[in-house]
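Q: after the sequence you'll find the predicted model.
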Amino acid sequence: MHSIRDIANMFDETKWGKDFTRPEVEAIARFMSLHNYVQGQIIFKQGERQSYMAFIVEGRVDILKESLDDLEQIVVTLNPRTHFGEMAFVDDEPRSASAIARDDVTLLVLSVDNFERIVEQYPAIAIKMLRNIARMISQRLRMTTGKLVYTRV
């Protein structure tokens, strides 16, 4: 069993950790759970309704998108210290892609229910977290918009 301090240390090592003070990291860690997946295991499938985001502690995760002909294509491989799942976390829509463990993977998971508890108990931390999510989604949208412009030429 991992202690809150262990989880806080793992979260502190993610790219998000740098945006929060140590007391904030420890507060967030109280609401996270640790999950392990073996290589090739499905973390979630496109179209599923699951409301959580995950931070990769160890291993890599492939994000796959299903095409109209039911073929899956790797969109991106995510490395340790990064995160995924924030879109369904925010909009409560079905997963827009699948996530599969490329290696043995350890994730820190934050459910929407636990995030709501952070909102109630630590509103300033919750605002910082939402700003991080908004910034990440904005950056991805800008990249996508840039790719669309290049494909139209």
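A: Nice, I can see it.
Q: rest of the way, CA atoms for contacts and neighbours
A: OK.
Q: how about the strands of the chain, start to end?
A: Here the chain has its strands, by DSSP state E, at 33-37, 42-44, 52-58, 61-66, 72-78, 83-84, 98-101, 105-111.
Q: tell me, what residue is most central in this protein?
A: residue 84 (2.6 Å; Cα atoms, centre = their mean).
Q: can you give me the helices in the chain?
A: In the chain, helices defined by DSSP state H lie at 4-12, 22-29, 86-91, 112-121, 123-152, listed in chain order.
Q: so which of those is nearest residue 105?
A: With Cα to Cα, the closest approach to residue 105 among the helices of the chain belongs to helix 4-12: 13.3 Å.
Q: the closest one packs against which elements?
A: helix 22-29, strand 52-58 (3 or more Cα pairs under 8 Å, 6 or more residues apart in numbering; DSSP states H and E).
Q: second structure follows, compare the two:
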Amino acid sequence: MTYDDFAVETLRGSPLFSHFEDEQLRSLAGGLRRRRFRRNEVIFHQGDPGDSLHLVSSGAVKIVLPSSEGEEAIIATLRRGDYFGELALVDGAPRSATAAALESTETLVLPRDAFRSLLDGEPHLRDALLTGLAAELRRLTGHVEELHFLDLAGRLAMRLVRLANERQPAARRDVQLDWPYTQSDLAAMIGGTRQSVNKLLSELVSEGLIRIEPDSLIIVDIDRLTRRAER
């Protein structure tokens, strides 16, 4: 598969560009820049100018709110076909968060001017962008709800349920999650510490709710894990 073919397939798999015709996708692919990042390498920092849209073509990305003390809160994790950096292109403000690679990652980069031109001429793209922004707002609302109303064990269980539903929406048992996350990453997703997450994961293993294997985590029973989150 050539690079252009790979870029077209990646674009076609993104909800932002899935409505484009093949000829449009090939034209768009020709204007993309390919960037590669090592594990933990920063893609852009909070406060940087918003000059491009990134589309994940391989690997995984975390979107992070950093603190002045060096801690971080992970507010989103992204996989192939997901996009990020769109907010700054819409309102022209600096980057609202930091993006970093969770593992060896490649993104396809669309410059701001090219994105704005597409947005002006493609009503379907505007609709897809609005749908994506609404979905992100709903997801973040749910995240705030979990932080306020669930204890740490509940937040961990619910985060695993959400990751499983993103991976295999229809599955209820034995959902295998590819696992680029460290325990520190998981702690940063739920507002805990690495030590507390390690203890809670061990408890979930003991209860038969999850299995941990090299580079993967298996959700044994999503319904039971959901009930565990709601205790």
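A: Noted; the coordinates are in hand. Everything numeric here is computed off the predicted structure, so don't read it as measured data.
Q: care to give me the TM-score?
A: Scored against TM-score structural alignment, normalised by the length of the first structure, the superposed chains reach a TM-score of 0.80; 148 aligned residues with a Cα RMSD of 2.6 Å.
Q: picking that back up, can you redo the strands of the first structure as JSON lines with distance to residue 152 of the first structure?
A: Formatted as JSON lines, those follow (distance: least, Cα to Cα, whole Å):
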{"stretch": "strand 33-37", "distance to residue 152 of the first structure": "40"}
{"stretch": "strand 42-44", "distance to residue 152 of the first structure": "33"}
{"stretch": "strand 52-58", "distance to residue 152 of the first structure": "33"}
{"stretch": "strand 61-66", "distance to residue 152 of the first structure": "22"}
{"stretch": "strand 72-78", "distance to residue 152 of the first structure": "20"}
{"stretch": "strand 83-84", "distance to residue 152 of the first structure": "29"}
{"stretch": "strand 98-101", "distance to residue 152 of the first structure": "28"}
{"stretch": "strand 105-111", "distance to residue 152 of the first structure": "38"}
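Q: follow-up on the earlier one: which one of the helices and strands packed on helix 4-12 of the first structure is the most hemmed in?
A: strand 52-58 (a mean of 22; mean count of other Cα atoms under 10 Å).
Q: so residue 8 of the second structure touches residue 23, yeah?
A: No - with contact defined as Cα atoms under 8 Å, residue 8 of the second structure does not reach residue 23; the gap is 9.6 Å.
Q: would you check how far apart residue 99 of the first structure and residue 80 of the first structure are?
A: 14 Å (Cα to Cα, to the nearest Å).
Q: between those two, which one's more packed in?
A: residue 99 (25 against 18; other Cα atoms under 10 Å).
Q: next up, the contacts around the more buried one.
A: 42-46, 61-64 (Cα atoms under 8 Å, 6 or more residues apart in numbering).
Q: quick one: map it onto the second structure.
A: Counting by TM-score structural alignment, residue 99 of the first structure corresponds to residue 99 in the second structure.
Q: spit out the contact partners of the closest residue to that match other than its chain neighbours.
A: Distance criterion Cα to Cα, 6 or more residues apart in numbering; nearest residue to residue 99 of the second structure, sequence neighbours excluded, is residue 63 at 4.6 Å. Applying Cα under 8 Å, 6+ apart, we find residue 63 of the second structure in contact with 74-77, 97-100.
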